[in-house]
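1. please work out how this folds:
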Amino acid sequence: MGAGQGDRLVVETRPETRTDTVVLVMTGEVDHDSAGPLKEALEEGIGARRIIADCSGLRFCDSTGLNVLLKARLRMLHHGGRLDLAGLRPPVDRMFEITGAHNVFRVFQDVETALMDSQAGT
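-> Predicted structure coming up:
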């Protein structure tokens, strides 16, 4: 891995056995310069009933990343779906707490917990 590559954002889409749910696995950092892959992945997931953003590999998220997630959440709601977050690590979790985003998103300990909630029909 070259210098600076560890900071770039990688977003992998992982369809779940439930065809209406998509998990976006994020690794790296989300900021103004790296938010493109997240925007694209969220736009591609709009047809799903639910997107779970797996943040366990996210080391940093600034206001740009938060705004991308908030806008995607509103689009999902408009289309009858939802966007949930899972696996927030301390630096990212703190930013979501300070901004009040914890009150907007449903936040789960990890993807498995989020998927169990979905299967419970909430």
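
2. drop to CA atoms for contacts and neighbour counts, all remaining ones
-> Fine.

3. in stretch 90-104, what's buried?
-> Going by neighbour count (16 or more other C-alpha atoms under 10 Å), the buried part of stretch 90-104 is Val92, Asp93, Met95, Phe96, Ala101.

4. how far away is the residue nearest the centre of the chain from Gly4?
-> For the chain, the residue sitting closest to the mean C-alpha position, by C-alpha atoms, centre = their mean, is Ala53 at 2.5 Å. The gap separating Ala53 from Gly4 is 24 Å, by C-alpha to C-alpha, to the nearest Å.

5. please provide the structure for the following sequence as well, for comparison with the first:
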Amino acid sequence: MRHEAPVTGEGASPPGRFTVEAWTVPGTDTDVVSVAGELDRDTMAPLSTALEEHVGAGRVVVDCSELAFCDSSGLNALLGARLRALENGGSVELSGLRRPVDRMFEITGVRAVFQVYETLDEALAETTL
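-> Take a look at the predicted model:
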């Protein structure tokens, strides 16, 4: 399922500035939410929608390998999803953090509360079939 940031109003973000794709890894309780582009207040709606749809009793891996920018709005969306997942016995984990996103996660302390994998493949290798 693909979610794209809407284009509305004056100064709105151009189409494709931020996209989210989400899927379930067959035969597992793991869902992947793959984000690309620039995540900020104006583009976070698709991420919030995808996380709401996929955060449940299972495991969600957010693939950030194509994420070029993330502000505090994106951090808050991820932290909120993590708390909802924990309440339901699940988890939200991250993979593929790139600079400067990784640096911001490190500075804010957010990186320390998530399980972080170098790549999506590494994260999926931990998936229980």
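
6. could you get me the TM-score between them?
-> After superposition, the two chains reach a TM-score of 0.89 (TM-score structural alignment, normalised by the length of the first structure), with 117 aligned residues with a C-alpha RMSD of 1.7 Å.

7. just to revisit the earlier point, the residue nearest to the centre of the first structure contacts Asp84, correct?
-> Yes - counting by C-alpha atoms under 8 Å, Asp84 is a contact partner of Ala53 of the first structure at 6.2 Å.

8. now what about the longest strand seen in the first structure, what contacts it?
-> Longest strand of the first structure, by residue count under DSSP state E: strand 50-61. Applying C-alpha atoms under 8 Å, 6 or more residues apart in numbering, the contact partners of strand 50-61 of the first structure are 20-31, 45, 76, 81-89, 91-92, 95, 110-111, 114.

9. hmm, try it at 7 Å
-> 20-31, 45, 81-89, 91-92, 111 (C-alpha atoms under 7 Å, 6 or more residues apart in numbering).

10. what stretch of the second structure does that strand fall on?
-> Alignment of strand 50-61 of the first structure against the second structure: residues 59-70, by TM-score structural alignment.

11. ditto for stretch 80-90 of the first structure
-> Stretch 80-90 of the first structure maps onto residues 89-99 of the second structure, going by TM-score structural alignment.

12. and that stretch, what's buried?
-> Gly90, Ser91, Val92, Glu93, Leu94, Ser95, Gly96, Leu97.

13. check stretch 10-22 of the first structure too.
-> Val10, Val11, Thr13, Thr21, Val22.

14. so it aligns onto which residues of the second structure?
-> The aligned range for stretch 10-22 of the first structure is 19-31, by TM-score structural alignment.

15. what's next to the matching stretch, contact-wise?
-> 1-5, 32-37, 46-47, 50, 54, 58-61, 127-129.

16. do a quick rundown of the helices in the first structure.
-> 36-44, 63-78, 90-99, 111-119 (DSSP state H).

17. could I get those as a markdown table with distance to Phe105 of the first structure?
-> Listed next are the helices of the first structure as a markdown table, based on distance: least, C-alpha to C-alpha, whole Å:
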| stretch | distance to Phe105 of the first structure |
| --- | --- |
| helix 36-44 | 15 |
| helix 63-78 | 8 |
| helix 90-99 | 9 |
| helix 111-119 | 12 |
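
18. one step back: biggest separation within the buried residues of stretch 10-22 of the first structure, which pair?
-> The most widely separated members of the buried residues of stretch 10-22 of the first structure are Val10 and Thr21, with 19.6 Å between them, by C-alpha to C-alpha.

19. closest to Phe114 of the second structure among the buried residues of stretch 89-99 of the second structure?
-> So of these, ranked by how close each gets to Phe114 of the second structure (C-alpha to C-alpha), first place is Glu93, at 5.6 Å.

20. show me what contacts that closest one?
-> Counting by C-alpha under 7 Å, 6+ apart, Glu93 of the second structure has contacts Val60, Val61, Val62, Phe114, Gln115, Val116.

21. okay, now the residue mapped onto the last one from the first structure: neighbour count?
-> Yep, that's Val116 of the second structure we're talking about. Under the alignment (TM-score structural alignment), Val116 of the second structure pairs with Val107 of the first structure. Residues lying near Val107 of the first structure (other C-alpha atoms under 10 Å) number 22.
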